[in-house]
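**Q** sequence first, then the predicted structure:
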Amino acid sequence: MLVVMKHGATDGQVRDVVRAIEDMGYRARPMPGAQRTTVGLVGNDGRVEESRLVGIEGVLRVIHVSPPYKQVSREWWPENTVIELSNGVRIGEKDVVVMAGPCSVESREQILETAHRVAEAGATVLRGGAFKPRTSPYSFQGLGEEGLQLLARAREETGLAIVTEALDTESMGLVAEYTDVIQIGARNMQNYSLLRAAGRAGKPVLLKRGMAATIKELLLAAEYVVAEGESRVMLCERGVRNFDTHARNLFDLTAIVTIHELSHLPVVADPSHGTGARSKVGPLARAAVAAGADALILEVHPDPPTAASDGQQSLTLEQFDALMAELHPIANAIGRRIARARVPAHG
């Protein structure tokens, strides 16, 4: 970090900056120039409170030489992080993992039918919401613990790992008890108490990008989880708000490439929420694999028109089968493959 002094800053003001840096436990290195002086902060571990410096008399601005997120940065760890799930599936290597299932767990019949079908088509992770954050308080809010129990039953029958969302710190323990991956949704990306709780829950975390969040903000949110001791974090691009009305969100394919450049964490793509329209999910899923996504998370429902939530963006079981067949040659073309797991016999 560099503290740039104003033109004509006094020696006393430079000393004030040096003293403030040393009081925070870091080393300061004044660097006088022909026009102005800069002060380098040596040993920045990402916990520097910038506001303590910018308010000092004579300071023009503070420049970050290295990113404010440390542990999730590729500068910190150049090798890709690989996350192994309970069923042996590994995310972050050559295989592209497909997570699929309904937006909400609605019934035993619905989730088991979907789980068996997506597993047979090649998915290795089952998604499904037991607790649902809805814009309207009158919309379906999920089955709660009953939904988690149904997801666990589906895992027993199919061998799929499960991912589901924790909405608050109160439900975090319950979700961690049943799930294989804890999802933090877009609305909670900057819920810092929830991020810290997820970092202490002992399970991998799938962190979704906020609806108006920058990539830097997403990486800083991930830093909260990793700072609590949980290094198994996946970053999910799920679209950001847009001024156009032709899609629910703007699905940012560039984010997949950019996050890989900046971070060692695996990248998951969510074209279902990224587009909000069933007809657009397939094309963007194919594009996400081509762009280098480590995993896809897709909404699939046996009868989308009757879905309790997000039916308009859910693929039918037949559409999911067709999409999976299309993804294999795309993955192969870039030297990857779609992950598959052994499907247990129906019992």
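**A** Great, that's in hand. Numbering: from 1, shown residues only.
**Q** only C-alpha atoms from now on, for both contacts and neighbour counts.
**A** Noted.
**Q** ok, and the closest non-adjacent residue to I184?
**A** Using CA to CA, 6 or more residues apart in numbering and skipping the chain neighbours, the partner closest in space to I184 is L207 (4.9 Å).
**Q** and after whatever helix or strand the one you found lives in, which helix or strand comes next?
**A** Element membership for L207, per DSSP states H and E: strand 205-208. Using DSSP H and E, the helix or strand that directly follows strand 205-208 along the chain is helix 215-227.
**Q** ok, second structure coming up, stack it against the first:
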Amino acid sequence: MILILKNKATDGQIDHVLARVEELGLQHHLSRGTHRTIVGIIGDEDKLREEPLRAISGVAEVIPVLPPFKLASIDAHPDPSVIDVSGVKIGGGNLGMIAGPCSVEEPDRMFRIAESVAESGANLFRGGAYKPRTSPYAFQGTGEDGLKLLREVGDKFSMPVVTEVTDPRLVELVAGYADMLQVGARNMQNFALLTEVGKTKRPVLLKRGMSATITDLLMCAEYILSQGNPNVVLCERGIKSFDPSTRNLFDVAAVPMVHSLSHLPIIVDPSHATGRPDLIPACALAGIAAGADGVHVEVHDCPEVAKSDGPQALLPEQYAELAGQMRKMAELLGKQISPLPETLV
């Protein structure tokens, strides 16, 4: 850690800073420049994270050398993590292809969509049984009945299923049905929820919050990892911007940035990022080209009657075409779409 002192820091203030560092059992290196005085601190930075060093008289800025997300950091785990979701691998050159409707709907429709996306090459099926909605009057999901149906569909087509958990009190229930737990953008910083999903050991799909920085996302992953659950997949799903032409701003640069900082896999969700079916294919391919470990796409066979987010869903035939393009892109980059397991693990 580096402390940059104020221009007019007195000798007494500098001596106090050095004494405070020594009290913490750490070493220091003082460098006096023409315009700045810098104190380099040598030792375990964890001892300093909770110390209010910025409050010491004479200190202008505190700059950490190591990232605050220790477990998620690439320094702690130099090789890319490969997350196994009931036999489907994500990361390390294996692509997870998540597809399905926004919400769990009527059984016939769920089976039709699942069969279609499985034939196209998707290896995880998604659908929300619990829906966090902006309006309290909007469709909130079908609850445990939806979880049961999702599980039935997944078993029929040997597709692991991923669904959102919205409340710490629901984690045990949802984990009993789902192969992968999704923490949505609105709940990314719900630390009680992150702690609970971290205790389950179920793979977790952690979506980036709408106003979250990359560091924010990795710190939230750290909550899950710190509870002993190493099975975290990050998701770039767009952030808020000033431009209303798309639902959100698709931050494709987040993919290589995360890979430079963390060993965790990261996938992209162009459906929520753009909110426009015409833009989904290009953004999906851009995500894979940037190094994404998978793509999350919403698919519905009749978007106009969808319970939620119909306008951003691809039709099954559109997804089939995109899936073929994504497969070719993956082969070009020396990656593979993880095949469906013969039976769910």
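**A** Thanks, I have it. Predicted model only: the values in this text are computed from it and were never measured.
**Q** what kind of secondary structure is the residue minimising distance to the centre of the second structure in?
**A** Most central in the second structure under CA atoms, centre = their mean is L234, positioned 2.3 Å from the mean C-alpha point. Following DSSP: H, G, I helix; E, B strand; the rest coil, the label given to L234 of the second structure is strand.
**Q** is it correct that it is in contact with I214?
**A** No: using CA atoms under 8 Å, L234 of the second structure makes no contact with I214, being 10.4 Å away.
**Q** end-to-end on stretch 83-95 of the second structure?
**A** Distance between the two ends of stretch 83-95 of the second structure: 10 Å, counting by CA to CA, to the nearest Å.
**Q** so what touches the lengthiest helix in the first structure?
**A** In the first structure, with assignment by DSSP state H, the single longest helix is helix 317-333. For helix 317-333 of the first structure, contacts defined as CA atoms under 8 Å, 6 or more residues apart in numbering pick out 96, 114, 117-118, 121-122, 282, 286, 289-290, 300-302, 337-338.
**Q** average offset between that helix and the second structure?
**A** When the second structure is superposed, helix 317-333 of the first structure averages 1.3 Å from its matched positions, counting by mean CA distance after the TM-score superposition for the first structure.
**Q** that helix: which residues count as buried?
**A** Buried residues in helix 317-333 of the first structure, counting neighbours by 16 or more other CA atoms under 10 Å, are found at L317, F320, D321, L323, M324, L327, H328, I330, A331.
**Q** could you do stretch 1-14 of the first structure as well?
**A** Residues M1, L2, V3, V4, M5, K6, A9, Q13, V14 are the ones in stretch 1-14 of the first structure that count as buried (16+ other CA under 10 Å).
**Q** among those residues, which are located in strands?
**A** L2, V3, V4, M5 (DSSP state E).
**Q** where do the helices sit along the second structure?
**A** 11-23, 107-120, 143-156, 171-175, 191-198, 214-226, 254-261, 270-274, 280-289, 316-332.
**Q** and of those helices, who's closest to S241 of the second structure?
**A** helix 270-274 (11.0 Å; CA to CA).
**Q** what span of the first structure is the closest one aligned with?
**A** Mapped onto the first structure using TM-score structural alignment, helix 270-274 of the second structure covers residues 271-275.
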